[in-house]
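Colleague: what follows is a predicted protein model with its sequence.
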Amino acid sequence: MRLVIARCSVDYAGRLSAHLAPATRLLLVKADGSVLVHSDGGSYKPLNWMSPPAKLTITPGGVDAPTDGAAPVETWTVQNLKTEDRLVVTITEILHDSAHELGVDPGLVKDGVEAHLQALLAEHITTLGEGYQLVRREYMTAIGPVDILAKDAEGATVAIEIKRRGEIDGVEQLTRYLELLNRDPLIAPVRGVFAAQEIKPQARVLATDRGIRCLTLDYDALRGIDDPTARLF
């Protein structure tokens, strides 16, 4: 991972356009090809980013100077390899630049509720639909395990990512899994299902845009505590 603290402006062009005026920011370049732009606030969410697969090109100087009048020292152009989306970072001053080899991450240890949801959904796999069959829980990929791998009624492969609270990060995680799984001719094509007790609207929009189905899980119903047939309303 490369970490750069720099004064920069940022422009995003593609399905949407966005501009960040010149300011001092943290730039993260990850080994998976993603580039993230952070400020000193806003919790863990970047101000803007480019998801993999992407190509980063760094050129000296820049065509357009930022609005504060400072001359660019270098320009980063991050081009998504699947779409026309492009992130352009115009840097006028670099305050820190370092690179670190993080190695292979062991992955997130799921909390109790998330682990229970996985076990319950695997046991009641037809919650996803009639004819679904479980292939395997914790199906390993090069970047971590997919929560559940299943087959639908037509025999197509489906990868299910399970969260207690479904947010954009979870959709990004499932997207990376799907990109890897669809390279395997033995199981491709693989569709995705993003399942959670609660799915944030932004995550649902992103999932739908990427062809990923969203499923809201009822924890009590999966446990057999809540029987819908016994409800008055």
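Modeller: Structure's in. What do you need?

Colleague: use CA for all of it now, contacts and neighbours both
Modeller: Noted.

Colleague: quick one: whichever strand or helix holds Glu198 to chain centroid distance?
Modeller: Assigned by DSSP states H and E, Glu198 belongs to strand 190-199. Remark: strand 190-199 is offset 12 Å from the chain centroid, using C-alpha atoms, centre = their mean, to the nearest Å.

Colleague: structure B:
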Amino acid sequence: MRVVIARCSVDYMGRLTAHLPLATRLLMVKADGSVLVHSDGGSYKPLNWMAPPCAMAEVEPTDDERAEGVRQCWQVQHAKSDDRLRILLHEVLHDSSHDLGIDPGLVKDGVEAQLQALLAEHIHTLGEGYTLVRREYQTPIGPVDIVAKDPTGATVAVEIKRRGDIDGVEQLTRYLELLNRDPHLAPVSGVFAAQQIKPQARTLATDRGIRCVTLDYDELRGIDDATTRLF
């Protein structure tokens, strides 16, 4: 991983355009080719980024850019679309590279891992006609909990949480954006499944066309059959 702290401006061009004016930011170039632009705030979410497959090249600034104080220019081009980033570096404060090795992946806590296993076993919980494709479907930005097929044969990505909040919806949104770039999978819809889903998360998911499913852990384990309750 390459880590750069620099005074820079960033322009994104593609399905829309976006501009980040000159400021000090953290730039990360990962081994998978992804490039992320972070500020000193906003939690984990980058201000802008380019997900793989993409290629980054350091090109010469234009004469006008040099006159404005640009020292370096990074150009990041997505391999399957016209999306691109142009990062203009005015001053580099730090530049280092680190080999992080192979990551063992996220180790989920017991209940969340069991929810995933139980839902995979009882995939019909999502609806009649659903079939399991794979658990822990690997992507360049992490594993999707479950990939399934709906009754029409369309692909469905499922993100599972114990408590569903906005961060989980954002995570699933990133997976969907990446999966829908694959013509063999698209169109891919999303299901956000959790034991409890916060109202804000449900609102955001609905706005993005993601279906919410509340999971009953005991019922999935066969301990509690909701159909036999008196109340």
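Modeller: All right, it came through fine. The shown structure was predicted, so the numbers you read here are calculated from the model rather than taken from an experiment.

Colleague: packing partners for the strand holding Glu198 of the first structure?
Modeller: strand 157-166, helix 168-181, strand 213-216 (3 or more C-alpha pairs under 8 Å, 6 or more residues apart in numbering; DSSP states H and E).

Colleague: any idea of the angle it forms with strand 157-166?
Modeller: 20 degrees (axes from the mean of the first three to the mean of the last three C-alpha atoms, to 10 degrees).

Colleague: now do the buried residues in strand 190-199 of the first structure.
Modeller: For strand 190-199 of the first structure, the neighbour count (16 or more other C-alpha atoms under 10 Å) marks Val190, Arg191, Gly192, Val193, Phe194, Ala195, Ala196, Gln197, Ile199 as buried.

Colleague: same thing with stretch 50-64 of the second structure?
Modeller: Of all the residues in stretch 50-64 of the second structure, those buried under the rule 16+ other C-alpha under 10 Å are Met50, Ala51, Pro52, Cys54, Ala55, Met56, Pro61.

Colleague: now do the SS call for the fifth one.
Modeller: Just to be clear, that refers to Ala55 of the second structure. Under DSSP: H, G, I helix; E, B strand; the rest coil, Ala55 of the second structure falls in the strand class.

Colleague: counterpart of it in the first structure?
Modeller: Mapped onto the first structure by TM-score structural alignment, Ala55 of the second structure lines up with Lys55.

Colleague: mind putting the helices and strands packed on strand 190-199 of the first structure into CSV with distance to Ala119 of the first structure and mean neighbour count?
Modeller: Below are those laid out as CSV (distance: least, C-alpha to C-alpha, whole Å; neighbours: other C-alpha atoms under 10 Å):
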stretch, distance to Ala119 of the first structure, mean neighbour count
strand 157-166, 10, 24
helix 168-181, 18, 19
strand 213-216, 16, 18
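
Colleague: circling back to that earlier point, got TSV for the buried residues of strand 190-199 of the first structure, with distance to Asp147 of the first structure too?
Modeller: TSV is the format used below for those (distance: C-alpha to C-alpha, whole Å):
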residue	distance to Asp147 of the first structure
Val190	14
Arg191	14
Gly192	11
Val193	11
Phe194	10
Ala195	10
Ala196	12
Gln197	15
Ile199	17
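
Colleague: now do the spatially most central residue of the second structure against Leu27 of the second structure, distance only.
Modeller: In the second structure, the residue lying closest to the centroid (C-alpha atoms, centre = their mean) is Arg174, at 2.8 Å. Between Arg174 of the second structure and Leu27 of the second structure the computed distance is 19 Å (C-alpha to C-alpha, to the nearest Å).

Colleague: please enumerate the helices of the second structure.
Modeller: Along the second structure, counting by DSSP state H, helices occupy 63-67, 110-121, 166-179, 199-207, 217-221.

Colleague: how much space separates Gly107 of the first structure from Asp169 of the first structure?
Modeller: Here Gly107 of the first structure is placed at a distance of 14 Å from Asp169 of the first structure (C-alpha to C-alpha).

Colleague: just to revisit the earlier point, what lines up against the residue nearest to the centre of the second structure once you look at the first structure?
Modeller: Matched to the first structure by TM-score structural alignment, Arg174 of the second structure sits across from Glu172.

Colleague: trace Thr131 of the second structure over to the first structure, please.
Modeller: Aligning on TM-score structural alignment places Thr131 of the second structure opposite Gln133 in the first structure.

Colleague: which ones are touching that match?
Modeller: Ile125, Thr126, Ala150, Lys151, Asp152, Ala153 (C-alpha atoms under 8 Å, 6 or more residues apart in numbering).
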